[in-house]
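Participant: missing the sequence, but the structure's below:
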């Protein structure tokens, strides 16, 4: 903390996605942006255009050694997340890492070990958990309105072929591997709704390959991959990932319980969706869908009532980036637990890593490890 008791935060990969966090950092009374890091001076200049005149570093290690930080936001390519997180955790810093937590089981184990021994805390920045409809559904689930949950599905559909050309790391780590290794957007909100539960077994199959990159090479990832999963409490979950098909971006979710269900707006990225909740009257003629934000307005978290208007557009993922970072900063400055700590982050990451092997084995059902058991 600085002399005023504020959390000093550095950002790695500052010219990329983390720029959207500036508003939350600037607005927070107990945090300040203290350092930026990226790979070229040009990218640092680009970051400063959004972040202001903040000290910049071309070396991540130098930023950690010299900037007197309390926490670091890791917004770098997927393959760097674990190594950079471990470096920070081993210096006692808090880590807020973009998704997924890691790209292999071995990496995830090393990350969990580092988080276990560090006085710093690890948090994974899955913004889909913080979208307004998803947080509203969470509060309604906690209040028992859905009854006993037994099925959910999540879909992340995003034609990333052009992104793979603009950011080559995506061609390696997103469309260069099969299965649902980039699955936390789909699975994250579901595990939030299913509090205290985790995926224990999965099967993954794909639809085949119909697209090629600019070099006319088929993508290693199949166009659509479907992961069927069973949870520890016996619930059924279906996850779809599609980064190649010709279609607009969409995030689709379903939740089914004994007293009702939720369906997102399947053709809109940020739509609220509709609910059916059992009224108790038993009159089938009156069964109908109702807009989530009409029925659930009393369940919208208070934090959503103070999101700046500028953050509510697509670039801020409808405001979820602001809400997420505000929640993380509150957790770190107030000593409160984060809902996306190391083990929940791995609950969201490990099923997708296992899905790669399942897809290679024609959909074989495989067990998903529990990171909590790695330290028993």
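Facilitator: Arrived safely, thanks for sending. Everything numeric in this text was worked out from a predicted model, so none of it was measured.

Participant: hey, let's count contacts and neighbours off CA atoms from now on
Facilitator: Will do.

Participant: neighbours around the closest residue to residue 297 other than its chain neighbours, how many?
Facilitator: Nearest non-adjacent residue to residue 297, counting by Cα to Cα, 6 or more residues apart in numbering: residue 136, 7.9 Å away. Number of residues near residue 136 (other Cα atoms under 10 Å) recorded here: 21.

Participant: quick one: residue 136 and residue 301 touch, right?
Facilitator: Yes: taking contacts as Cα atoms under 8 Å, residue 136 lies within contact range of residue 301: 6.8 Å.

Participant: would you map the strands across the stretch 151-300 of the chain?
Facilitator: With strands called from DSSP state E, counting those that start in this stretch, the stretch 151-300 of the chain shows them at 199-206, 225-231, 236-242, 250-257, 260-263, 274-277, 290-291.

Participant: and those strands as a markdown table, adding mean neighbour count and distance to residue 44?
Facilitator: Below are those laid out as a markdown table (neighbours: other Cα atoms under 10 Å; distance: least, Cα to Cα, whole Å):
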| stretch | mean neighbour count | distance to residue 44 |
| --- | --- | --- |
| strand 199-206 | 23 | 40 |
| strand 225-231 | 22 | 37 |
| strand 236-242 | 23 | 32 |
| strand 250-257 | 21 | 32 |
| strand 260-263 | 20 | 42 |
| strand 274-277 | 21 | 43 |
| strand 290-291 | 16 | 44 |
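
Participant: second structure follows, compare the two:
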């Protein structure tokens, strides 16, 4: 399939994928004044490049990281803490890139002070926190968005477009894998103390996988059976989460009765990857595999082959797909049409949040989508702790 992208294709892809194009009308638009909290991951976004945004203030508890935020975003105003930053009346919205266990506490504080929020993943740590966050967003009427990168991976944008066009037919099964061996250096803070990642349960970080389902078909996960593996390592015996697992594998049933498998592996002889594959009636799409295959499409054909037992079976057509780089197109404002982190997703996340605020619309990854990607992992981990007991997943779409 030709990977070149025409202007008409871009506009059609944006509409099919649910993404507003960034062809700005020549009219004045208000600028969003951002506060950015968290000087590690928080430095990797592009608020300062968006034509409808300016970084008003930054914050980090550590002076060196605070200075780094100021340098990246060319921002003169800095605060020692999130709690001080959110008191600034000139800040409209806050990007919360703090440790996962603090996300809900920090987001609730921002919302209480009347600030819109975009937050790193996961949205919450417990089902109770999911409920509290949802209630606060509904009560305040403010915008909440989760910065899940997989939603804007280039292949996920393509899959979302094809699904909405009906090219898959029914997607009856989806798989997603997040393999990240070698996380041990992140288990410690610079001062040697334990970081929040020390012993963190794999399924409490599910959204790099669940985005491959929710971000394409919009389905919700309703039931799960999950298993975990650990080797008794000291990290697994003594962590604040009482988590005994390095790796967890879950099988979900979706709201449409389809299957979805998720594998999150942090200690295994595997290639690092964030990938998915979608199996449809009319077409199957495979993300690149760390063992060497690229983007692949399979479609029905009239060809046949013989298996090694001599039986004839159908042979689906094999097609290498030249994945478009959607970040080069009019889906983004011109200043953001450049490479960015996590397969080009950071510029998309930047634009989606800013444009949602300026246009006074809901972002794609709103509170409901965020919890639909987060809560299933929380329940999956409980299933693993119970030896693979099938469990129901509550809905937060109310």
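Facilitator: Now that the structure is in, tell me what you want to look at. All of these numbers come straight from a predicted model, not from anything done at the bench.

Participant: TM-score of the superposition?
Facilitator: Aligned and superposed, the two chains score 0.86 in TM-score terms (TM-score structural alignment, normalised by the length of structure 1); 359 aligned residues with a Cα RMSD of 3.0 Å.

Participant: that older thread, need the counterpart of the residue nearest to residue 297 of structure 1 in structure 2.
Facilitator: In structure 2, the residue equivalent to residue 136 of structure 1 is residue 158, according to TM-score structural alignment.

Participant: what about its match, which helix or strand?
Facilitator: Using DSSP states H and E, residue 158 of structure 2 maps to helix 154-165.

Participant: what's in contact with that helix?
Facilitator: Applying Cα atoms under 8 Å, 6 or more residues apart in numbering, the contact partners of helix 154-165 of structure 2 are 13-14, 16-17, 150-151, 168-169, 212, 215-217, 285, 287, 323-327, 343-345.

Participant: which ones among these map onto helices?
Facilitator: Counted as lying in helices by DSSP state H, out of the contacts of helix 154-165 of structure 2, are 13, 14, 16, 212, 343, 344, 345.

Participant: okay, those residues in TSV with neighbour count next?
Facilitator: Shown next, in TSV, are those (neighbours: other Cα atoms under 10 Å):
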residue	neighbour count
13	24
14	23
16	18
212	32
343	16
344	21
345	24
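
Participant: for residue 157 of structure 1, see how far away the residue nearest to residue 297 of structure 1 is.
Facilitator: Taking Cα to Cα, to the nearest Å as the measure, residue 136 of structure 1 falls 22 Å from residue 157 of structure 1.

Participant: before we move on, what about residue 303 of structure 1?
Facilitator: As judged by Cα to Cα, residue 303 of structure 1 and residue 157 of structure 1 stand 28 Å apart.

Participant: what about those two, which has more around it?
Facilitator: When neighbours are counted by other Cα under 10 Å, residue 157 comes out ahead of the other of residue 303 of structure 1 and residue 157, with 22 against 13.

Participant: just tell me what residue 235 of structure 1 corresponds to in structure 2.
Facilitator: That one, residue 235 of structure 1, aligns with residue 258 by TM-score structural alignment.

Participant: my guess is that match meets residue 175, correct?
Facilitator: No: applying Cα under 8 Å as the test, residue 258 of structure 2 and residue 175 come out as separate, 11.3 Å apart.

Participant: returning to what we had before: out of the strands of the stretch 151-300 of structure 1, which gets nearest to residue 329 of structure 1?
Facilitator: Nearest of these to residue 329 of structure 1, taken as Cα to Cα: strand 250-257 at 26.1 Å.

Participant: so what's the alignment partner in structure 2 of residue 156 of structure 1 up against?
Facilitator: Under the alignment (TM-score structural alignment), residue 156 of structure 1 pairs with residue 178 of structure 2. Shown in contact with residue 178 of structure 2 (Cα under 8 Å, 6+ apart): 208, 209, 263, 264, 265, 272, 273, 274, 275.
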